[in-house]
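S.K.: how would this look folded up:
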Amino acid sequence: MDADAAKANLHNYLKHEREAVVAKLDGLSEYDVRRPLTVTGTNLLGLVKHLATWEARYLGEVFGRPFPEPLPRWDIEADRLADMWVAEDESRADVVDRYRRVWAHGDATLQALDLDATGRVEWWGDAEVPLFNVLVHLLAETSRHAGHADILREEVDGAVGTDAEAMAADGHDAAFWADRREQIEAAARAAG
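M.R.: Coordinates of the predicted model:
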């Protein structure tokens, strides 16, 4: 596979994962996209904000193409986790629209640079890293958080799938999932 084909393939996977994360917000109330669903406060809209922040850094700052809007700082303790949750004065539309602007900015970086172009990742010890490594890292991070979003969304209302259409067309009712959960619980108890 040549470098252009490899870049296109990785980029397509990234695009899919981006959309999968945003789709997890579909049909939920403002409360449900913002409410903390883990001990550490992880929430759906916070994941979107976090991904926007870090994609802007990885496909912006790292390659001397800074995203034109301010970002929470990673190197100032008070700001360090500000990208993981959404304050009441930040709208869902603003967070999602910003993520989409970050996509456009990142896509422009990917179009402009070859996979062997290097950038400096300050938070990796100021390492000089090729775009290929950064793109693979970003894809892994986005996929990881898409998995978090899958579980968070399932916790909120039982919806599963990688996009809004799949979530709606799952075909299994609450009774099916209750029976399945009980079967798994029984197996866990028997093994324990």
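S.K.: hey, let's count contacts and neighbours off CA atoms from now on
M.R.: Will do.
S.K.: Which of the three states applies to Gly119?
M.R.: Assigned with DSSP: H, G, I helix; E, B strand; the rest coil, Gly119 falls in the strand class.
S.K.: any idea what sits nearest it, other than its immediate chain neighbours?
M.R.: For Gly119, the nearest residue in space outside its immediate sequence neighbours is Phe63; the separation is 4.6 Å by CA to CA, 6 or more residues apart in numbering.
S.K.: quick one: contacts for the one you found?
M.R.: Under the criterion of CA atoms under 8 Å, 6 or more residues apart in numbering, the neighbours of Phe63 are Thr109, Thr118, Gly119, Arg120.
S.K.: ditto for Lys24
M.R.: Lys24 sits next to Leu44, Ala149, Asp150, Arg153, Asp163, Ala164 when contact means CA under 8 Å, 6+ apart.
S.K.: please redo it, this time with the cut-off set to 10 Å
M.R.: Listed by CA atoms under 10 Å, 6 or more residues apart in numbering, the contact partners of Lys24 are 33, 44-45, 48, 146, 149-154, 159-164, 167.
S.K.: re the thing from before, from Val22, how far off is the residue nearest to Gly119?
M.R.: Counting by CA to CA, to the nearest Å, the gap from Phe63 to Val22 is 26 Å.
S.K.: re the thing from before, where does the residue nearest to Gly119 sit relative to Asp116, distance-wise?
M.R.: Per CA to CA, Phe63 is found 12 Å from Asp116.
S.K.: now do Tyr58
M.R.: When CA to CA is applied, the distance between Tyr58 and Asp116 equals 15 Å.
S.K.: compare with the first, here's sequence two:
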Amino acid sequence: MNEPANRPADETGEKETLLHYLREAREALVWKLDGLTEYDARRPLTPTATNLLGLVKHVAATELLYLGHVFGRRLAEPVPWLEAALAPGAEPNLDMWAAPEETRDDVVGFYRRVWANSDATIGALGLGAPCEIPWWRPGVRVTTLRRIVIHMIAETHRHAGHADIVRELVDGAAGLHPDRGNLPPVEREWWASYHARVEEAARRAAGR
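M.R.: Next comes the predicted model:
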């Protein structure tokens, strides 16, 4: 059900809450690149070529579409790779990896400019502001800014979770944030023992 575009002043607190969770996810995703070589930031770690810099690039493109283009608020700069990815018949996954000439600073800098554009969209419009998502299925395409922000929170946290796993595969680093690991405060030896117990449980279950 669509909501009225105009909301009372008390939606300010709701916007702040939504932005808190969106910003938390953004920062967690970008942090996963810290301290890595160019190769490790880009190398594919799954059969579908999931890689850390590609995750950042993909989420940046997705956020620009949902919180920029959909509301008529494009970036002032051209984004040729995104236009190529959106063109009819485009090669799949063009936004899921970085070409050799694209630097990490290019991708992260672009993402941060998208953040500013999105935050301006959220600040300028009521959460009930209507929009239409052409690539959604008929019947649900017309929606509101509120739902789009929630969608981007879910999207960004989902890919931040992917980044958690990929980074751990790269060098063993894990955790939510430099100051908040969200993991048990135990030694490396405990993790090795825990891993062995979980492996043994899986083997015993498979042998039943």
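S.K.: picking that back up, got any residues that touch both of Phe63 and Asp116 of structure 1?
M.R.: Residues within reach of Phe63 of structure 1 and of Asp116 at once, by CA under 10 Å, 6+ apart, are Val129, Pro130, Leu131.
S.K.: got the contact list for the alignment partner in structure 2 of the last one?
M.R.: When you say that, I think you mean Leu131 of structure 1. Matched across to structure 2, Leu131 of structure 1 falls on Leu145, judged by TM-score structural alignment. The contact partners of Leu145 of structure 2, by CA under 10 Å, 6+ apart, come to 3, 5, 66-67, 70-71, 121-122, 125-132, 151.
S.K.: which one is Leu145 of structure 2 nearest to, not counting chain neighbours?
M.R.: By the measure of CA to CA, 6+ apart, the closest residue to Leu145 of structure 2 outside its immediate chain neighbours is Leu127, 5.0 Å from it.
S.K.: What does Glu90 of structure 1 correspond to in structure 2?
M.R.: Mapped onto structure 2 by TM-score structural alignment, Glu90 of structure 1 lines up with Glu102.
S.K.: longest helix anywhere in structure 2?
M.R.: Scanning structure 2 for the helix with the most residues, using DSSP state H, yields helix 145-171.
S.K.: Same question for that one: list its buried residues.
M.R.: Within helix 145-171 of structure 2, the residues scored as buried using 16 or more other CA atoms under 10 Å are 145-146, 148-149, 152-153, 155-157, 159-160, 162-167, 170.
S.K.: Setting aside sequence neighbours, what's the nearest residue to the residue most central in space within structure 2?
M.R.: Among the residues of structure 2, the one closest to the centroid is Thr156, at 2.8 Å (CA atoms, centre = their mean). Closest residue in space to Thr156 of structure 2, ignoring its immediate chain neighbours: Ala25 at 5.8 Å, by CA to CA, 6+ apart.
S.K.: and the one you found, what pairs with it in structure 1?
M.R.: Alignment note: Ala25 of structure 2 maps to Glu17 in structure 1; criterion TM-score structural alignment.
S.K.: show me what contacts that match?
M.R.: When contacts are counted by CA under 10 Å, 6+ apart, Glu17 of structure 1 touches 11, 23, 139-147, 162-163.
S.K.: Surely it forms part of a strand?
M.R.: No - when three-state DSSP is applied, Glu17 of structure 1 is found to be helix, with no strand at that position.
S.K.: On the three-state scheme, Asp75 of structure 1 is what?
M.R.: When classified by three-state DSSP, Asp75 of structure 1 comes out as coil.
S.K.: for it, what are its contacts?
M.R.: Counting by CA under 10 Å, 6+ apart, Asp75 of structure 1 touches Glu122, Trp123.
S.K.: Pull up the gap between it and Trp54 of structure 1, please.
M.R.: Spatial separation of Asp75 of structure 1 from Trp54 of structure 1 under the definition CA to CA is 13 Å.
S.K.: In structure 1, what sits opposite Pro44 of structure 2 in the alignment?
M.R.: Aligned against structure 1 - with TM-score structural alignment as the criterion - Pro44 of structure 2 pairs with Pro36.
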